[in-house]
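Trainee: Pasting the sequence and the predicted coordinates here, then a few questions.
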Amino acid sequence: MGRPEIPTTTAPARRLPQPQARRTSGVRRGWVISGIVISGLVLIAVFPQLRFMNGSSASSVTSVPQQYTQHSTSNPVSVYGQFPQPDDPFQFLPCTPRTVPPLLDDGDAKRSWAGLFDPNPDHWSWGAPPKSIETARQTDDGYAGRGIFLCGYLDVPLDYTNKSGSRIARLAVTKFQVSGLALSADTNTSAGKKSERTIIIEPGGPGGSGTSYAWRAAEATTERLSKSKYDVLGWDPRGVNISRPAIACFPHDANRDHWNLLTNQHRAVVASPRDQVEIADVMNAAVMRACWEMHGDLGRFVSTAFVARDLDQIRAALGEDEVSGNFVSYGTGIAQTYASMFPDRVGRMILDGTEYVRDHRLRGGFGWTALDNATDAWHDGFLGECVNAGPEFCALAKPKDGKAVMLADLESRMEALFKSLASRPVPAYLPSSGPTMVTYSALVDGTYGAMYNANSWPTLAETLYDLESGNATLAALLLEGSLWHFDPEAPCPTTPKPPLSEELGSLVICADSYDATEPDDLDWWLSLWGNMTTQNWIAGNSRFYDVLGCRHFNTYWKPAEVYRGDLNHTLKHPVLLIAETYDPATPLRNGRRLLHEMGSNARLIAHHGYGHSSRDTSKCTDSLARAYILHGTLPEEAETACYADEKPYRYGAKTNGFATSAKSMRTEDHVKAWREHLKELSLFNPRLLPGL
């Protein structure tokens, strides 16, 4: 499937208004907002899987048992030594809920950071216990054989083009150190040592949190790619999550919620597409103005080129000559840019779910070049594999009128269901939130998100089956949980929760396409919206809103640097590309175009499976990726085909000997599965989630 046909009509050049004078008070207010104490955020966004060895809560991590302190000082030392260690560029501390990078206006950041060290290892976050009990019995160290999560930060120049500038960005980093830690008294051990190579990970977005990704996937990543030999490090790119400054352009997430339903309606349900685009455009103008008022010139310094330079700073701080890593989704855009800017520092880099960064230089290109696969994933994958799995594993495959369900019939049923929702939403009631309704716009967005992760398909199938049968409860439960940031049932935090850094993603997308030559008048955008939703009813609307706001970026900012060169440089080591046949966001076409341009500097795995990136597990893909990371071994052919081990709806049938039956899943099981899906989706495409 090719690109959508972009309108060719031109309009008179639009004179951009000059940026308004920035109010000093607004700047101060913005910095305060972006730097609000974030201890409340830590447990939600940064440490979703903390393992406190004694089961203590965050609030209990205050007292220090004497046996863990070797001597009493203002900066206590644990039985594992002093943290941060001298000359550590990342200032690593064992992770606890308090280890959040200091604010930029902290006059003694290193001292403040060191003061967060908790010497009690029961409060630290350790890896899984060793598989061999003998490992723990051979030493007095109760944590022997366990990896450790280390939290730190790295200060980098805010503006790389200003050599004399003193402004900085403070990047949050989380590393899983596979060797764990060594007791201070134990000098004859390999524990506590950095691995010879570090796997750097970045989940995408733009706006995805690498520290959250490390918490969620670091142990599995090092096991999958290096047999637990190499450390794994994730970082929050500039402007994201707990890096400083974080870029959010609403004072509170609830303020963003307030406008969400009005400005994100789907084209299929609005009476006048032009009126809807006008409303969205006005709100986008207001958001960009707010970003300027709150963050000033920061929009100049968030382009992918600057993020690539940050990656090189991380490489240098690790003391490694080259970058090795596993970069996913937008992370592959960072990796492509890095490889082009620093070709002599490219190590073993996997680009999984491959973007093609040339597309992002086009106006709206981040949106309209990514529409190839979503409807195919829906038809061949969600519906087709449902029919293949049968009624035991997929609710939509239950016989109708005593007849087996056929794919064409199921597709017609779903088309009728969505058309009915476009004409009239379905009312529902939830004890937790009272009256509500299931709308076409919300359900299509939820469906698009589900195409990222086939593990969510049994729950989506049950939801659509219930809706078709007149029961909207499950749909309301799932969609209500993904529409809003504000939860009225949540206890009031002791400190204000800062807003999510959601607008950062838009600023990156717009910075990377700021000099596009396509028309920029509203008629052009209106025509683009029609083309995108016609080509892809599932993804077109969401992707359009991702890029519409760029109309107003140039009013306030011109990026300090963007990369506009070629992608065919001779690299120190070739890279390994992985592109998926049914990826709803980064089509296989991207990987093949990138391979064609990079030539002998790349190899491509065509991963035949469902979902975004190679999450649809394949022993073939994993073995090739592992050989590459461990030994630098590349596939012989330019393109190698690998196939997923199992099919959707029946995951586990081969690996575990059984697959979960749809009939056995209760409502709470579906809600739990959907929430897990949303947590993953927040890493790869935060813009698909107005809230969690």
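Mentor: That came through fine.
Trainee: contacts and neighbour counts: CA atoms only from here.
Mentor: Noted.
Trainee: What residues sit buried inside stretch 642-653?
Mentor: Within stretch 642-653, the residues that count as buried by 16 or more other C-alpha atoms under 10 Å are 642-651.
Trainee: Below is structure B, check it against A:
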Amino acid sequence: MLRTSARLAVPLLMLSLLGPALPGVAQAAQPASKAVDSIAWGPCAPEDEAPEGIVCGELRVPIDWRKPHGPSITLALAKRPATDPARRIGPLLINPGGPGGSGVNFAYGAADAFSPAITDRFDIIGFDPRGQARSHVINCDSDAVLAQSALLFPRSEAEFTALGEANTALVRTCRELSGPLVRYVDTASVARDMDAIRAAIGERKISYYGVSYGTMIGQQYAELFPDRIRAMTLDSNMDHSQNIRDYQKWETLAMEGSFLQFTAWCERTEACALHGQDVVAYFDDLYTRAEAGELVVDGITIDATFLSYIVFSYMYDPAGWFYLAEDLIYFSTGGGTGEARHRGEPVPNGYLPVMCSDFNFDLSSYRELRKLEKEQNRLAPHTKLSPIAWTDLTACQEWPYPVTNPPHRLKASPKLPPILLSNSKYDVATPYQWGTSLARQLPSATFLTYDGVGHGTYWLSGCAQAAIDTYLVDRRLPAKGSHCPAVFPESPFTVQSGPVSPLTPGLRTVSAG
């Protein structure tokens, strides 16, 4: 879920980095019987500075798939043709997660993100999902975004009521700035868009690689169009069947478990800046100071929520753990930076309309919210509740539109081909238990476990990468119950070789000096 890469803990700020609108001529979605590619592929927007060889196109789809001849929007696409066309297998559609990640940007970076085994044999096609980046991005007023953000951790009945009012007011600005699409960005609609792309490029079947929230797109596509899949890898899985309590529980435990992996690594790794100290106790002290309003960094009081966000962002990839240790020291000694931001301007905010359309997060009262909060804090005595799961929940209170794609267990068709699922054992964004739950819903799936920490197994483990490459190219699956060993960083100066993850936040949110 890249709320990062999203699923970053601070998606509203990160999504503002998405690229500009892509010009071009809109093309109508073609029927499934279309035998040739009808998308007018051509040069990408000059301001994007797309890599050489990448072509871009557009496809028009209905805003509401129940009204196929009603108002429409234009999806932006990018394609990186197979570099070994004589051995080309076909199209590989990709999505980097979010909601809010840009599939166009993912395709731009395909040469770095994927191994030659993939880029040689597939036309890699990325698209910006409806409401995101270049595909009629949903903008909301930044003042309303900030007003909501200030209330996402309500501490009283009055604040809980104000939160619901702020959520409703925010959505009103989204509707005013972006039109009716805000009601129609659920993942089932995105899956239907993806099948329109398949039809438009003239393919009877597609291959798909989705990571994080991109797994939700793949899952819904598999449920709706099981006979149109050649191969599908879902990496770092969400689980659409989660109820409120399980959603919070597994996210909270995932953050605590990932953090304890960090502290154990630091205690055994001499190059860690906190090596030789009781790292758990060191963090607990920082958290206590933050809760008491006594953690002051460069004159700015840092609260416990911000401290949680910092830890959360570093759990995406252990390669950044050296910097996390330095940042915790920096916090403890009173150094840090802060950045001002503009207010009152439209800002991209496509994450919440998707989540609030896909999950039923509405609670009946502040009392119910507080009870849930206490449950989460008991589960995770060090890191407390998961900030991303909690803000998913609170930001959807009093959402003015219905849940158009209600959570449910997948209805797996016998037509589904073998599918490969993979998850890290310690994943702060998409917990391992979500992956195992999904595997039980998909009888045709093989589940691969990466025994380490992080989000996006393809870029964390050479073993997982090789298994995914082999499956996508040859449709040869690893043995049932396969595991890939954990990999931990040994030096802060290690240079990664091979594919580079598009998911890692890559944030030094606070300078280590």
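Mentor: Looks like it came in fine. This one's a predicted model, so the numbers in the text were calculated from it and none came from an experiment.
Trainee: Can I get the buried residues of stretch 642-653 of structure 1 in TSV including secondary structure and distance to residue 435 of structure 1?
Mentor: Shown next, in TSV, are the buried residues of stretch 642-653 of structure 1 (DSSP: H, G, I helix; E, B strand; the rest coil; distance: C-alpha to C-alpha, whole Å):
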residue	secondary structure	distance to residue 435 of structure 1
642	strand	48
643	strand	45
644	coil	42
645	coil	43
646	coil	40
647	coil	38
648	coil	34
649	coil	32
650	coil	35
651	coil	36
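Trainee: Out of those residues, which is nearest to residue 424 of structure 1?
Mentor: residue 649 (30.4 Å; C-alpha to C-alpha).
Trainee: Report the buried residues of the single longest helix found in structure 1.
Mentor: In structure 1, with assignment by DSSP state H, the single longest helix is helix 273-295. Residues of helix 273-295 of structure 1 classed as buried by neighbour count (16+ other C-alpha under 10 Å): 273-274, 276-277, 280-281, 283-285, 287-295.
Trainee: for stretch 562-575 of structure 1, same thing?
Mentor: Buried residues in stretch 562-575 of structure 1 (16+ other C-alpha under 10 Å): 562-563, 567-575.
Trainee: and if you look at stretch 257-269 of structure 2?
Mentor: For stretch 257-269 of structure 2, a neighbour-count test (16+ other C-alpha under 10 Å) marks 257-263, 265-267, 269 as buried.
Trainee: same thing with stretch 313-331 of structure 1?
Mentor: Result for stretch 313-331 of structure 1 [16+ other C-alpha under 10 Å]: buried residues 313-315, 318, 320, 322-331.
Trainee: can you list contacts of that stretch?
Mentor: Stretch 313-331 of structure 1 is contacted from outside by 89-90, 154, 156, 197-206, 312, 334-335, 344-355, 586, 612-613, 629, 684, using C-alpha atoms under 8 Å, 6 or more residues apart in numbering.
Trainee: Read off where that stretch ends up in structure 2.
Mentor: On structure 2, the counterpart of stretch 313-331 of structure 1 by TM-score structural alignment is residues 196-214.
Trainee: Nearest to residue 150 of structure 2 among the buried residues of stretch 257-269 of structure 2?
Mentor: residue 259 (25.7 Å).
Trainee: Tell me the counterpart of the closest one in structure 1.
Mentor: With TM-score structural alignment as the criterion, residue 259 of structure 2 matches residue 378.
Trainee: picking up where we left off before, please produce TSV containing the buried residues of stretch 562-575 of structure 1, extended by distance to residue 501 of structure 1.
Mentor: Listed next are these as TSV, based on distance: C-alpha to C-alpha, whole Å:
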residue	distance to residue 501 of structure 1
562	22
563	24
567	30
568	34
569	34
570	36
571	34
572	35
573	35
574	34
575	31
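Trainee: Among these, which ones are in strands?
Mentor: residue 575 (DSSP state E).
Trainee: Give me the subset of the buried residues of stretch 257-269 of structure 2 that lies in helices.
Mentor: Among the buried residues of stretch 257-269 of structure 2, DSSP H puts 257-263, 265-267 in helices.
Trainee: Pipe the residues you listed into JSON lines and attach distance to residue 345 of structure 2 per row.
Mentor: As requested, those are exported to JSON lines (distance: C-alpha to C-alpha, whole Å):
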{"residue": "257", "distance to residue 345 of structure 2": "39"}
{"residue": "258", "distance to residue 345 of structure 2": "37"}
{"residue": "259", "distance to residue 345 of structure 2": "36"}
{"residue": "260", "distance to residue 345 of structure 2": "40"}
{"residue": "261", "distance to residue 345 of structure 2": "41"}
{"residue": "262", "distance to residue 345 of structure 2": "39"}
{"residue": "263", "distance to residue 345 of structure 2": "41"}
{"residue": "265", "distance to residue 345 of structure 2": "43"}
{"residue": "266", "distance to residue 345 of structure 2": "42"}
{"residue": "267", "distance to residue 345 of structure 2": "46"}
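Trainee: and the longest helix of structure 1, what other elements does it pack with?
Mentor: The contact analysis (3 or more C-alpha pairs under 8 Å, 6 or more residues apart in numbering; DSSP states H and E) places helix 273-295 of structure 1 against helix 24-34, helix 253-263, helix 522-535.
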